[in-house]
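Trainee: can't give you the sequence, but here's the structure:
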């Protein structure tokens, strides 16, 4: 992936997209994911790591619920990464991440991830450029370790929401009773740093792309869910997994 300019990428579905048809297709894909997940668990030769990044209110939580919520909970795990604890800070930055890498047969989802250590940390000046370069090399090596030595397939999604839509969603949290629990006044302050975040996201896409990034237009939840579900389906389907026979 060359240099990505996020401002040049649409945050919406292409004109003429049929919302009803795509929602119906998404539902069918999710039904088929159930069978693919069963094969993943039964065969236990592969694992899937789904990394979800995005600005506040880009729809990460909703995506997890609507695309992955109906899968067998015995074979899927979600880890949300927030500010590191004192114990985590006493180790290298990947320590808290590696212990949640998926075992064979599992789907592991990271809601935010190790990429926060070269994103928010750079935005706020907690990590300088020299350190960020070293961390990006470590991230590439880490992802190569998982893919080359543990048969882990990695999907990296950036939920590409517009600043205008982000503001709408953040303001909803101030008056919608179903969303008030998500309200954090600091989110509005972080939103003011939009251009800086975009700068470091673009740098991340350029230098941490041995495993490719998928930029997902996220202003419309139905389109975002369709794209992610389709990519997960395509990835698992391509593994040509089979149920093992009777153990002898």
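Mentor: Okay, I see it. The shown structure was predicted, so the numbers you read here are calculated from the model rather than taken from an experiment.
Trainee: every contact and neighbour count from this point should use C-alpha atoms.
Mentor: Will do.
Trainee: what's the separation between the residue most central in space within the chain and residue 59?
Mentor: Taking C-alpha atoms, centre = their mean, the centroid of the chain lies closest to residue 52, which sits 1.1 Å from it. Distance, residue 52 to residue 59, using C-alpha to C-alpha, to the nearest Å: 10 Å.
Trainee: which neighbours do the two share?
Mentor: Contact criterion C-alpha atoms under 8 Å, 6 or more residues apart in numbering; residues shared by residue 52 and residue 59: residue 159.
Trainee: can you measure across stretch 104-114, start residue to end residue?
Mentor: Across stretch 104-114, first to last residue, C-alpha to C-alpha, it's 21 Å.
Trainee: now stretch 156-171
Mentor: Stretch 156-171: ends 28 Å apart by C-alpha to C-alpha.
Trainee: what comes into contact with that stretch?
Mentor: 6, 11, 50-60, 183, 187-188, 191, 194, 211-219, 224, 228.
Trainee: after the helix or strand encompassing residue 168, which helix or strand is next?
Mentor: Assigned by DSSP states H and E, residue 168 belongs to helix 163-172. With elements assigned by DSSP H and E, the helix or strand that comes after helix 163-172 is helix 186-191.
Trainee: what helices or strands is that following helix leaning on?
Mentor: Applying 3 or more C-alpha pairs under 8 Å, 6 or more residues apart in numbering; DSSP states H and E, one finds that helix 186-191 contacts helix 163-172.
Trainee: in stretch 229-239, what counts as buried?
Mentor: 229-230, 232-233, 236 (16 or more other C-alpha atoms under 10 Å).
Trainee: just stretch 63-83 next, same as before
Mentor: 63-64, 66-68, 71, 75-77.
Trainee: identify the farthest-apart pair in the residues you listed.
Mentor: Based on C-alpha to C-alpha, the longest span within those runs between 63 and 75 and measures 17.7 Å.
Trainee: OK, contacts around the residue lying closest to residue 34 once chain neighbours are set aside?
Mentor: Distance criterion C-alpha to C-alpha, 6 or more residues apart in numbering; nearest residue to residue 34, sequence neighbours excluded, is residue 71 at 5.8 Å. By C-alpha under 8 Å, 6+ apart, residue 71 lies in contact with 33-34, 37.
Trainee: can you lay out those as TSV showing secondary structure, distance to residue 96 and neighbour count?
Mentor: Shown next, in TSV, are the contacts of residue 71 (DSSP: H, G, I helix; E, B strand; the rest coil; distance: C-alpha to C-alpha, whole Å; neighbours: other C-alpha atoms under 10 Å):
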residue	secondary structure	distance to residue 96	neighbour count
33	helix	29	23
34	helix	29	16
37	helix	26	23
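Trainee: closest to residue 17 out of those?
Mentor: Among the contacts of residue 71, and counting by C-alpha to C-alpha, the member closest to residue 17 is residue 33, at 23.2 Å.
Trainee: quickly find the element holding the residue nearest to the closest one when sequence neighbours are not counted.
Mentor: Nearest non-adjacent residue to residue 33, counting by C-alpha to C-alpha, 6+ apart: residue 233, 6.1 Å away. Element membership of residue 233 [criterion: DSSP H and E] is helix 221-237.
Trainee: got another, please set it beside the one above:
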């Protein structure tokens, strides 16, 4: 199987989603993909242990994609070897009444990772320039000055919100949070197959929601808004990676390899040195414990 180069998936400059494949390495062996993912899982787990001791960086993993694109299963598989205290997953749903009393980024600030830990946003602050663009009436719930009706939401409003998101990511990056953003690029046909599977398999019935079909009707709108948002917010400090998602196992492996490769660039992450005075007294401490 071909090795993974993060640069092959990173968005640099303008891209068109319609020209990017939703599947790669069709002939890849399932066992080979699982074995390679297992190796990366173990390396990431060890890295997080060292990060915790180093206590300088937090890592924010942002996952976006259409319904059934594989975000939940990726979280389960990629991070399952982590110390449970080393990774926290946040799934952002419709803002509640308390969250709506604050600006739209407030709840995301609260969920940022502590130093030494990973945080995974399953759906992210980008919902505020994706779902709300498909359904602009949701913006009215934010009770914003000057926005009394949908017609008050201008193109400039969305441009400003993109800039605010870039500033948010710049701010947290400059304060020690590594930001990696992944868009799960799935075909509409693959989504149809996965939704049918939920209907046909009783054990997956709980996953099905009629709302998935409602949102599927807006597929082209979502693709346009995803493309626009990714193009305007993929930066050097908070890059977007477009992950072919028709093959779930391959998508998991690609994401894991990208996280590992990007973290290797932080050459200062290492376990802290114990104070020399403490080292010099090891024999004293040992005798005290043995006694």
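Mentor: Perfect, I can see it now. Being a predicted model, the structure only gives us computed values, none of them experimental.
Trainee: what's the TM-score for these two chains?
Mentor: The TM-score (TM-score structural alignment, normalised by the length of structure 1) is 0.95; 247 aligned residues with a C-alpha RMSD of 1.4 Å.
Trainee: now for residue 48 of structure 2: what does it line up with in structure 1?
Mentor: Here residue 48 of structure 2 is matched to residue 37 in structure 1, going by TM-score structural alignment.
Trainee: now residue 193 of structure 2
Mentor: So, by TM-score structural alignment, residue 193 of structure 2 is matched to residue 168.
Trainee: would you confirm that residue 201 of structure 1 contacts residue 119?
Mentor: Yes - the criterion here is C-alpha atoms under 8 Å, and residue 201 of structure 1 meets it with residue 119 at 6.6 Å.
Trainee: circling back: give the other helices and strands that the helix holding residue 233 of structure 1 contacts.
Mentor: Using 3+ C-alpha pairs under 8 Å, 6+ apart: helix 221-237 of structure 1 touches helix 19-43, helix 60-63, strand 152-160, strand 213-217.
Trainee: of the ones you listed, which is nearest residue 245 of structure 1?
Mentor: helix 19-43 (9.7 Å).
Trainee: the helix or strand following that closest one vs helix 221-237, what angle?
Mentor: Once helix 19-43 of structure 1 ends, the next helix or strand along the chain (criterion: DSSP H and E) is strand 47-54. With axes from the mean of the first three to the mean of the last three C-alpha atoms, to 10 degrees defining the directions, strand 47-54 of structure 1 sits at 160 degrees from helix 221-237.
Trainee: where in structure 2 does strand 47-54 of structure 1 fall?
Mentor: Under TM-score structural alignment, the match for strand 47-54 of structure 1 is residues 58-65.
Trainee: map residue 117 of structure 2 onto structure 1.
Mentor: In structure 1, residue 117 of structure 2 lands on residue 106 (TM-score structural alignment).
Trainee: count the residues that sit near that match.
Mentor: Look at residue 106 of structure 1: counted by other C-alpha atoms under 10 Å, it has 23 neighbours.
Trainee: just to check, it is in contact with residue 50?
Mentor: No - with contacts counted by C-alpha under 8 Å, residue 106 of structure 1 stays clear of residue 50, the gap being 10.9 Å.
Trainee: what sits against residue 114 of structure 2?
Mentor: residue 58.
Trainee: what does residue 118 of structure 2 give?
Mentor: So residue 118 of structure 2 contacts 48, 58-61, 86-88 (C-alpha under 8 Å, 6+ apart).
Trainee: turn these into a markdown table, columns for distance to residue 126 of structure 2.
Mentor: Listed next are these as a markdown table, based on distance: C-alpha to C-alpha, whole Å:
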| residue | distance to residue 126 of structure 2 |
| --- | --- |
| 48 | 26 |
| 58 | 20 |
| 59 | 17 |
| 60 | 14 |
| 61 | 13 |
| 86 | 24 |
| 87 | 21 |
| 88 | 19 |
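Trainee: ok, so of these, who is nearest residue 277 of structure 2?
Mentor: Closest to residue 277 of structure 2, out of all of the contacts of residue 118 of structure 2 and judged by C-alpha to C-alpha, is residue 48, at 27.6 Å.
Trainee: tell me which helix or strand comes right after the host helix or strand of residue 110 of structure 1.
Mentor: Using DSSP H and E, residue 110 of structure 1 maps to strand 107-111. Of the helices and strands lying after strand 107-111 of structure 1 in sequence (DSSP H and E), the nearest is helix 120-123.
Trainee: mean distance between that following helix and structure 2 after superposition?
Mentor: Helix 120-123 of structure 1 differs from its equivalent in structure 2 by a mean of 0.4 Å after superposition (mean C-alpha distance after the TM-score superposition for structure 1).
Trainee: pull up the aligned stretch in structure 2 for that helix.
Mentor: Against structure 2, helix 120-123 of structure 1 falls on residues 131-134 (TM-score structural alignment).
Trainee: in the matching stretch, what's buried?
Mentor: Buried, per 16+ other C-alpha under 10 Å, within stretch 131-134 of structure 2: 131, 133-134.
Trainee: and that stretch, how far out from the chain's middle?
Mentor: Centroid separation between stretch 131-134 of structure 2 and its chain, computed with C-alpha atoms, centre = their mean, to the nearest Å, is 19 Å.
Trainee: ok, residue 153 of structure 1 to residue 54 of structure 1 distance?
Mentor: Between residue 153 of structure 1 and residue 54 of structure 1 the computed distance is 20 Å (C-alpha to C-alpha).
Trainee: err, residue 213 of structure 1, not the other one
Mentor: Taken as C-alpha to C-alpha, the span from residue 213 of structure 1 to residue 54 of structure 1 is 12 Å.
Trainee: equivalent analysis for residue 39 of structure 1, please.
Mentor: Applying C-alpha to C-alpha to residue 39 of structure 1 and residue 54 of structure 1 gives a distance of 30 Å.
Trainee: what is the neighbour count of the equivalent of residue 184 of structure 2 over in structure 1?
Mentor: Matched by TM-score structural alignment, residue 184 of structure 2 corresponds to residue 159 in structure 1. For residue 159 of structure 1, the neighbour count with other C-alpha under 10 Å is 25.
Trainee: what of residue 226 of structure 2?
Mentor: 22.
Trainee: quick check: it vs residue 212 of structure 2, distance?
Mentor: 17 Å.
Trainee: quick one on the thing from earlier: which ones among the buried residues of stretch 63-83 of structure 1 map onto strands?
Mentor: 76-77 (DSSP state E).
Trainee: can I get the buried residues of stretch 63-83 of structure 1 in CSV including distance to residue 130 of structure 1?
Mentor: Listed next are the buried residues of stretch 63-83 of structure 1 as CSV, based on distance: C-alpha to C-alpha, whole Å:
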residue, distance to residue 130 of structure 1
63, 34
64, 34
66, 39
67, 38
68, 37
71, 41
75, 39
76, 36
77, 33
